[in-house]
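Participant: after the sequence you'll find the predicted model.
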Amino acid sequence: MVQTVISVAGASADCPEWVLIDLQGSLETRHPVPLSGRFVGDLHFTQKDVPILIIGHHILYGKTVHLEKPFAVLVKKERSADTSMETDQNVSGTSYHVKALIRRKLLFKTRPKPIISNVPKKL
């Protein structure tokens, strides 16, 4: 039988909570470069907790949605039989560590609006 061990970071400590950002559509750049690890935009909240995402010269208004079933962010760890927590069975292989929980998502489903900073009155 295959056993998968999932441990929570610190037995008594709560896991940090992360938030998922859901964009309806795709992000396109002038140059086709991967966006992983790069700055995409600024995330702000209004006084009424409405999320606002500013990407370049565009602004997106969103809403906070509570997920029906939360997600767990897992980190895979390899372990050997001698470092097993259980002494009755010889458990080796893979274990998972819960790094964070995701219970909410920020949903941006409207089209981005352009930010216009200076409009001349008349020419």
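Facilitator: Everything's here; your move.

Participant: switch to C-alpha atoms for all contacts and neighbour counts from now on
Facilitator: Noted.

Participant: what's the closest non-adjacent residue to the spatially most central residue of the chain?
Facilitator: By C-alpha atoms, centre = their mean, the mean C-alpha position of the chain lies nearest to Leu20, the distance being 3.9 Å. Spatial nearest neighbour of Leu20, excluding adjacent residues (C-alpha to C-alpha, 6 or more residues apart in numbering): Lys105 at 4.4 Å.

Participant: got another, please set it beside the one above:
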Amino acid sequence: MVQIVISSSGAGRLAQWVLLELQGEGEPRQSGGLAGSVLGDLHYTHQGIPVLIVGHHILYGKVVQLEKPFAVLVKQGAGESQPAGPHARYTVTALIKTKLLFKTRPKPIITNVPKKV
């Protein structure tokens, strides 16, 4: 039997992360992927409704509490590139208890509509 040691990081509270769920797919303008790129701007209304602005589009979402929280694990110790073995150690660095759900179609942001002459 393989034992995997899981411990929490630091003496203080764990970081609280938020999961972002979008319907559809996001494609980068440049070939290379989305890693390290800024997706958009996240804002909240006075009523606590999340608003995501991506380019010239706006998405309205809702805050959902997860039924089962996720733990963010970082592998530590010997053979970090190898699969879990007898000396594998993981550290819990954050918890995810909430997700922002954007399930509606994005709406275009139109700021100035030219009038016909």
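Facilitator: That came through, no problem. Computed from a predicted model, the values in this text were never measured in an experiment.

Participant: tm score of chain vs chain?
Facilitator: Superposed pair, TM-score by TM-score structural alignment, normalised by the length of structure 2: 0.87. Supporting alignment: 111 aligned residues with a C-alpha RMSD of 1.7 Å.

Participant: okay, now the aligned partner of the residue nearest to Leu20 of structure 1 in structure 2: neighbour count?
Facilitator: Counting by TM-score structural alignment, Lys105 of structure 1 corresponds to Lys99 in structure 2. Neighbour count of Lys99 of structure 2, defined by other C-alpha atoms under 10 Å: 17.

Participant: test my guess that Lys99 of structure 2 contacts Pro50.
Facilitator: No. Taking C-alpha atoms under 8 Å as the definition, Lys99 of structure 2 is not a contact partner of Pro50, at 10.6 Å.

Participant: any idea how far the residue nearest to the centre of structure 1 lies from Ala13 of structure 1?
Facilitator: 22 Å (C-alpha to C-alpha, to the nearest Å).

Participant: and the residue nearest to the centre of structure 1, what does it touch?
Facilitator: Ile102, Arg104, Lys105, Leu106 (C-alpha atoms under 8 Å, 6 or more residues apart in numbering).

Participant: before we move on, back to that, can you list residues touching both of Lys99 and Pro50 of structure 2?
Facilitator: In terms of C-alpha under 8 Å, 6+ apart, Lys99 of structure 2 and Pro50 are both contacted by the residues Val63.

Participant: and stretch 115-123 of structure 1, what's buried?
Facilitator: Across stretch 115-123 of structure 1, burial judged by 16 or more other C-alpha atoms under 10 Å covers no residue at all.

Participant: just to revisit the earlier point, following the chain onward from the helix or strand hosting the residue nearest to the centre of structure 1, which element is next?
Facilitator: If you go by DSSP states H and E, Leu20 of structure 1 is part of strand 17-23. For strand 17-23 of structure 1, the following helix or strand on the C-terminal side (DSSP H and E) is strand 42-45.

Participant: next, the mean deviation of that next one compared to structure 2.
Facilitator: Mean deviation of strand 42-45 of structure 1 relative to structure 2 after superposition (mean C-alpha distance after the TM-score superposition for structure 1): 0.5 Å.

Participant: that strand packs against which elements?
Facilitator: Strand 42-45 of structure 1 is packed against strand 51-55, with contacts defined by 3 or more C-alpha pairs under 8 Å, 6 or more residues apart in numbering; DSSP states H and E.

Participant: pretty sure Lys77 of structure 1 is touching Ser92, no?
Facilitator: No. Lys77 of structure 1 is beyond contact range of Ser92, at 10.8 Å (criterion: C-alpha under 8 Å).
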